[in-house]
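K.L.:
take this sequence and fold it.
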Amino acid sequence: MSFFDSLGLIQYPIWLVLALMLVQIVRATIDLFRPGSPTVVLRIHSILILGGLAACLGVLGSLIGVWMVADVISQVNEVSASLTWSGIQVTLGSSVVGFLILGVASIAWLALQYASGRRDAA
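P.N.:
Just a heads-up that it's a prediction; the model follows:
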């Protein structure tokens, strides 16, 4: 099973949020450097909100995965520790992806906020 397959069904909303965030980053960057365009504060803030949403979806995916692992463990009498921890490892993948998206959103938000402040000061 590949890493992307291990993300389960929660990967589709996470990828959708990533796509929306990237679109907002591109739109805010274009508007920011286009002469005469209005301030794009709300668009810049939406980038950080979408990153937070991706992190929340990642945590939700991990919680659902841990719940499913716990259900399987409770149905089986003996489970090896390595099998249990490999199941937990798979469940954490969505949180990792969600927080990576939040990290990208935070960096983009900071850069665009800085550029917007410099533009407004000029």
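K.L.:
please count neighbours and contacts with C-alpha atoms only from this point.
P.N.:
Noted.
K.L.:
correct me if wrong: Q113 contacts S46.
P.N.:
No: Q113 is beyond contact range of S46, at 11.9 Å (criterion: CA atoms under 8 Å).
K.L.:
G58 against L102, yeah?
P.N.:
No: in this structure, G58 is not within contact of L102 by CA under 8 Å, at 10.3 Å.
K.L.:
so which of those two has more stuff around it?
P.N.:
G58 (28 against 24; other CA atoms under 10 Å).
K.L.:
let me see the contact set for the more buried one.
P.N.:
Applying CA atoms under 8 Å, 6 or more residues apart in numbering, one finds that G58 lies in contact with 10, 14, 93-99.
K.L.:
one more to line up against the first:
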Amino acid sequence: QPSPPIALSTRGFHSPPIVLDKDLERVLQGVAGAKPGDAAPLYIFSVNFTAASIQQSNPFPFAANNITVTITSNLPFTTTNSITISGLEGATLDAQVDPGYLPPSPPGAPARRDPAGL
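P.N.:
Next up, the predicted model:
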């Protein structure tokens, strides 16, 4: 959503509202595809995945397989973001998965198993 006009007004001392200048030149760091004007107040970005891929190490059914999911967003991920991959019945995580990369389970969801089996 584009940045709306923003005005400054005062209380106690009467002055007409003054429309403020917006930052229409700065390009935001850490935002893929950012352009001048994106730093304007109340400008709202839509979140998009700019790249996504799923790869597997073995094409044969019932064989051991490593599935790698890679995604890139136009906005940085934070600790409050959550991505759910579901439908992998019987899948297990091995010790090569760093549990530091797994966010906490959402409220009411079953706790995630420690990949190291601890």
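K.L.:
just the TM-score for the two chains, thanks.
P.N.:
Once superposed, chain against chain, the TM-score is 0.24 (TM-score structural alignment, normalised by the length of the second structure); 55 aligned residues with a CA RMSD of 5.1 Å.
K.L.:
hmm, back to that, ranking by neighbours, what's the top pick from the contacts of G58 of the first structure?
P.N.:
In terms of neighbours by other CA under 10 Å, the contacts of G58 of the first structure top out with S94 at 30 neighbours.
K.L.:
in which helix or strand does it reside?
P.N.:
helix 93-121 (DSSP states H and E).
K.L.:
show me which residues of that helix are buried.
P.N.:
In terms of neighbour count (16 or more other CA atoms under 10 Å), helix 93-121 of the first structure has its buried residues at 93-95, 97-106, 108-109, 112-113, 116.
K.L.:
so how far is it off the chain centroid?
P.N.:
12 Å (CA atoms, centre = their mean, to the nearest Å).
K.L.:
what's the overlap in contacts for Q113 and S46 of the first structure?
P.N.:
Common neighbours of Q113 of the first structure and S46 are not found (criterion: CA under 8 Å, 6+ apart).
K.L.:
other SSEs contacting the helix holding S94 of the first structure?
P.N.:
Counting contacts by 3 or more CA pairs under 8 Å, 6 or more residues apart in numbering; DSSP states H and E, helix 93-121 of the first structure is packed against helix 11-33, helix 41-75.
K.L.:
name the residues of the helix or strand following the longest one that come out as buried.
P.N.:
With elements assigned by DSSP H and E, the helix or strand that comes after helix 41-75 of the first structure is helix 81-91. Of the residues in helix 81-91 of the first structure, those buried by neighbour count under the rule 16+ other CA under 10 Å are 87-88, 90-91.
K.L.:
before we move on, what about stretch 57-68 of the first structure?
P.N.:
Under the neighbour-count criterion of 16+ other CA under 10 Å, stretch 57-68 of the first structure has 57-63, 65-66 buried.
K.L.:
burial count for Q56 of the second structure?
P.N.:
A count of neighbours around Q56 of the second structure, defined by other CA under 10 Å, yields 11.
K.L.:
surely it meets T70?
P.N.:
No: Q56 of the second structure lies out of contact with T70 (CA under 8 Å); the separation is 11.6 Å.
K.L.:
residue contacts, V96 of the first structure?
P.N.:
G58.
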